[in-house]
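K.L.:
Sequence first, then the predicted structure:
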Amino acid sequence: MYKKILIANRGEIALRVIRACKEMGIETVAVFSEGDRGSQYLELADQAFCIGGVKSNESYLKFDRIISAAEVGEAEAIHPGYGFLAENAEFNQVCRDSDFDFIGPTPEAMEMLGDKNRARDLARKADVPVVPGSAGLVTDTDQAVKDAKDIGYPILIKATAGGGGKGMRIAETEADLKHAIEQAAQEAEAAFGNAGVYLEKFIDKPRHIEVQVLADHHGNVVHLWERDCSTQRRHQKLIEESPSSTLPEDARAAICEAAVRMVKTANYHNAGTVEFIVDKDNNFYFIEVNARIQVEHPVSEMVTGIDLIQQQIRVAAGEKLAFTQDDIPCNGAAIECRINAENPDKNFMPSPGELKQIYIPGGLGVRWDSHVHQGYRVPPHYDSMIGKLIVHQPTREKAIACMVRALDELRIQGIHTTAGFLKDVLLTDAFADGTIDTKWVEREMLS
């Protein structure tokens, strides 16, 4: 087992990794930008090094500075967290070339799965359903028009290197298609440096279901059941839960088995998430694989009792999984709300500034994952998420009631947050019935 790990990240996920390492008796090295200087969570690491200015491209995206910190701190492995360089295959390889274990999949698997078009080909090979779409990237708009006729409108244009809704457009008719392709390609080039796009059949009112997987280097692959992440705004997840309240047992078994097949076919190791969309008839289709730990991993931890960060570390160190599929329970229901420093009344405008007061809820089954504290100044330079409120109860009905109560107790003064908006969503009949789709929030709450 490792003696010391560097965490190439900040905020909530850096603190989460520090906590996991402490419980395992592993020392930690934290890195921070000038914008995070003085953050209290840094005091919990055994060492902390400033790696640059407040902007991500001056600090958290700098390969050389992270590697230098790992060398000075005498770390043996690097945990990338999520975001920043977590799915950067080049950084993954640089870590390995510099004699540091990368706590995640191989660069080859990461690169293959990070390209959505190649990942779709892999899904087909693994006999995992994919949304009907073009055979490859769009290289000729006239051919794209022919493909779209075969697929059927509406058509979704997607960036092959995309994420977070960037490089995506919907074409309702043939007249819309060429312009939508051009717009998606331009946005993809600007966001990812890759203008490649492909076509998919647009699934009306889909649910977003994903499966958490773990795979070691000894051929063992397991799933930790599914998460429903359908409550979204502009492709950004707001509320996640496990298990899904809408999947029949046969569909649940099929989607989890498909995720395991996908991971085995990709020769993937460590933690990962296989994401699907599900239509009104419970047909499911592969979207992508996230080759890292997810923001919403706590709901899977709550229903299974398995610490995913510790498992990531054990797998990277070469250990076998200490459990089989039959050993993994799914007990009760867990819900996570992402608390963002945003103002819902002003189109979710970011709300950086000082937390003048914070009261954290508690009680049986309540968990708060966050690095913020009274006096903390939320910087404007990074993602606006300041914490995750998670509840775990014997039933979904009780979990919803617990989360509503916990959101009521959460008090944050000095900045705006999304807590009140999330409570409003939880109190709707649609959430209670489990009938929310990925566009429901925008259609019913924000229109």
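P.N.:
Cool, the structure landed.

K.L.:
switch to C-alpha atoms for all contacts and neighbour counts from now on
P.N.:
Will do.

K.L.:
what's the helix or strand encompassing I339 packed up against?
P.N.:
Using DSSP states H and E, I339 sits in strand 333-340. The criterion is 3 or more CA pairs under 8 Å, 6 or more residues apart in numbering; DSSP states H and E, and the helices and strands that strand 333-340 contacts are strand 236-242, helix 297-304, strand 385-393, helix 396-409, helix 419-426.

K.L.:
chain center to the helix or strand following the fourth one: distance?
P.N.:
What that stands for is helix 396-409. Using DSSP H and E, the helix or strand that follows helix 396-409 in sequence is strand 411-413. Distance of strand 411-413 from the chain centroid (CA atoms, centre = their mean, to the nearest Å) equals 26 Å.

K.L.:
buried set for strand 411-413?
P.N.:
I412 (16 or more other CA atoms under 10 Å).

K.L.:
same thing with stretch 191-208?
P.N.:
Those buried within stretch 191-208 under the rule 16+ other CA under 10 Å are 191-192, 194-203, 205-208.

K.L.:
Now tell me what touches stretch 66-78 from outside.
P.N.:
With CA atoms under 8 Å, 6 or more residues apart in numbering as the test, stretch 66-78 has contacts from 2-8, 28-29, 31, 47, 49, 51, 60, 95, 98-103.

K.L.:
Could you rerun that using 7 Å?
P.N.:
Around stretch 66-78, the neighbours that count as contacts under CA atoms under 7 Å, 6 or more residues apart in numbering are 2, 4-8, 29, 49, 51, 100-103.

K.L.:
Use this one as the comparison:
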Amino acid sequence: MFRKILIANRGEIACRVIRTARALGYRTVAVYSDADREAEHVRQADEAVPLGGSAPAQSYLSIERLLEAARRSGAEAVHPGYGFLSENAEFAEACAAAGLIFIGPPPEAIRLMGNKAAAKRRMIEANVPCVPGYQGAAQDDATLIAEAQRIGFPLMVKAAAGGGGRGMRLVEDPADLVAALAAARSEATTAFGSSELILERAILRPRHVEIQVFADRHGNVIHLGERDCSIQRRHQKVIEEAPSPAVTPALRERMGEVAVAAARAIGYVGAGTLEFLLAEDGSFYFMEMNTRLQVEHPVTEEITGQDLVAWQLQVAAGEPLPLAQHEIRWQGWAIEARLYAEDPYHGFLPQAGRLIAWDPPAGVRVEHGLRAGQEIPPFYDPMIAKLVAHGRTREEARRRLLHALEDCVALGVNTNRSFLAACLDHPEFAAGRTSTAFIDTHFPPQELTPPPPPPVSVALAAVLAFRRMEEGVAPSLREWRSTAPVPVPLKLARGDQRHELTLTVCAPDRYRAVSREGEWTLEILEAQDGRVVFMADGVRRQARYVFDETRVFLQQGGGEWCFEDVTLVSTRASEHEGEARVTAPMNGAVVAVFVEAGQQVRRGERLLVLEAMKMEHEITAPRDGRILRLTVAPGKQVKQRELLIELEPAS
């Protein structure tokens, strides 16, 4: 029996658990790091306990601090959410030793399935189909190279102790294997504290299909169907749906039976997910088991009408599963898109900073822990929200989700919102022809560029910048001229692009903008609370905007752009500064520095490594030159656009 639950997590999943726990009459306790002091999950919980620190190791990964928080708050149970310690057997054991109910599977099951090598060996014993590979104890390069040659190329190098695409490398050329092993070990050690690797034959262009299982302490084990999670970047899921377009009722029954048998074989209890690779010929292979609630669980909830967090709480309280296998019904289709704070047009780099404007769309399910003005910290996973649409058919769900993404307002920090919309709008996705190669095939890095703003949007940004500039002028002098209206020159920067316009005030709230792209007359009908309604080309339109010092973030017609007013900045000085300064592309921590002041470097040479949101990113030299100044050292936290290295001026 328990009445108060400590949620050992943060962000949208903490808010998600709080919502169901409150509906069932439970009290909730949030925990928070220094970086999350003002976070939404802290505000929503009945009580909250500070953990201190900001880095995960000092806060959400500290078993000692979490147990102390439970003791101080009087919580009797702990819900781990997903990520952090949700699949940590030591944490589950520590909770039990402290007299707390761990809302999750037994520690033995977590430990067994938490290591890919051990899990694969156990699944092979249980006659679960597995991808051919190597999962042995010997981890020296010579053994791994020999095993790779036996398996054949292409192959996957994977961290045995992890997930989420970290410590994972696809190797197509045998010459790249040694470097891939070193990189995977380094990333795995940083992310999971273990350098153990496994090798698997690469299944080319498979679907990533997973089966949701649930078990109670009374011997009941069932499945709730499949989810298709094939749309991925860097081996991390981006869009998920249920059911899968490729799974027939017969295949669903077969995969479900295998998943249930696997859960029974390890004495599983609670929510779990068996992840499979589904080949084009209908064969499927076990990849791993996630011994927790999945990020994408809402799509299963939408098509079954069940609350999986409620099921977790009932099982933890010793109750039997609320439904038997034959009582599970699937209705309609659900698709989920993960909103990440990242820049998809620059290698999906994680982003951190202030979310100046946040306005989730209506008509769909939005899981988040956000509010306008909130800081997105650089210490945690970059996923900030999930949008879920349900429909009678797949096309209806797709259309609703696409509409919602176009209406979702998240300004101030780069997100993948427009990229998600482009994926959903792609003809191959609309036709259901997806695989784990979807993004690489249809959005290759060399072709993945941000959509340019329509000229009318540039003109609108100029008008908004001009109106803001005039806010500081006395009302009686605004737009006053001693002669005819005078065109005002304006320069807006968008990354490396420059937009030069002249703006003429034709009448109150009526402007004529002229640039090389053409001429537009804009009439501002409404402009307040970050929303502007305007007339252009005989069409009444609307947009969302927000200012941050000299920058204006504009979202209009499904696209979004950031313009900086550089009217008073010398073009030559700006270009020179861009050549000489190497700045941080995102908030993060400096992991390693490979150069020193006075050193000659060549374009593309590795300068340093930044770690942000659990991923490592190399910073390279933008051109040949000599390093004049180095402003960082390993361990230093840096902010986006902060100077890292200064090069000598170009000759």
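P.N.:
It's in. All values derive from a computational prediction rather than experimental measurement.

K.L.:
So which of the contacts of stretch 66-78 of structure 1 belong to strands?
P.N.:
Counted as lying in strands by DSSP state E, out of the contacts of stretch 66-78 of structure 1, are K4, I5, L6, I7, V29, F49, I51, D101, F102.

K.L.:
Can you check which part of structure 2 the strand holding I339 of structure 1 sits on?
P.N.:
Under TM-score structural alignment, the match for strand 333-340 of structure 1 in structure 2 covers residues 333-340.

K.L.:
Of all the helices and strands packed on strand 333-340 of structure 1, which one comes closest to D326 of structure 1?
P.N.:
Proximity of these to D326 of structure 1 was assessed by CA to CA; the nearest stretch is helix 297-304, lying at 11.6 Å.

K.L.:
average offset between the closest one and structure 2?
P.N.:
Taken over the aligned residues, the distance from helix 297-304 of structure 1 to structure 2 averages 0.5 Å (mean CA distance after the TM-score superposition for structure 1).

K.L.:
tell me the angle of that helix relative to strand 385-393?
P.N.:
Between helix 297-304 of structure 1 and strand 385-393, the angle comes out at 10 degrees (axes from the mean of the first three to the mean of the last three CA atoms, to 10 degrees).

K.L.:
elements contacting helix 297-304 of structure 1?
P.N.:
The contact analysis (3 or more CA pairs under 7 Å, 6 or more residues apart in numbering; DSSP states H and E) places helix 297-304 of structure 1 against strand 236-242, strand 333-340.

K.L.:
now the shortest one, how far from the chain's geometric center?
P.N.:
The one in question is strand 236-242 of structure 1. 10 Å.

K.L.:
Superposed on structure 2, what's the mean shift for it?
P.N.:
Aligned to structure 2 and superposed, strand 236-242 of structure 1 gives a mean residue distance of 0.5 Å (mean CA distance after the TM-score superposition for structure 1).

K.L.:
That strand maps to which residues in structure 2?
P.N.:
Against structure 2, strand 236-242 of structure 1 falls on residues 236-242 (TM-score structural alignment).

K.L.:
Buried ones in the matching stretch, by neighbour count?
P.N.:
Quick answer for stretch 236-242 of structure 2 (16+ other CA under 10 Å): K237, V238, I239, E240, E241, A242.

K.L.:
if I look at the fourth one, how far off is A279 of structure 2?
P.N.:
This means E240 of structure 2. Distance of E240 of structure 2 to A279 of structure 2, computed by CA to CA, to the nearest Å: 18 Å.

K.L.:
Name the nearest residue to the corresponding residue of structure 2 for V17 of structure 1, sequence neighbours excluded.
P.N.:
Counting by TM-score structural alignment, V17 of structure 1 lines up with V17 in structure 2. For V17 of structure 2, ignoring the flanking residues on the chain, the nearest one in space by CA to CA, 6 or more residues apart in numbering is V309 at 6.6 Å.
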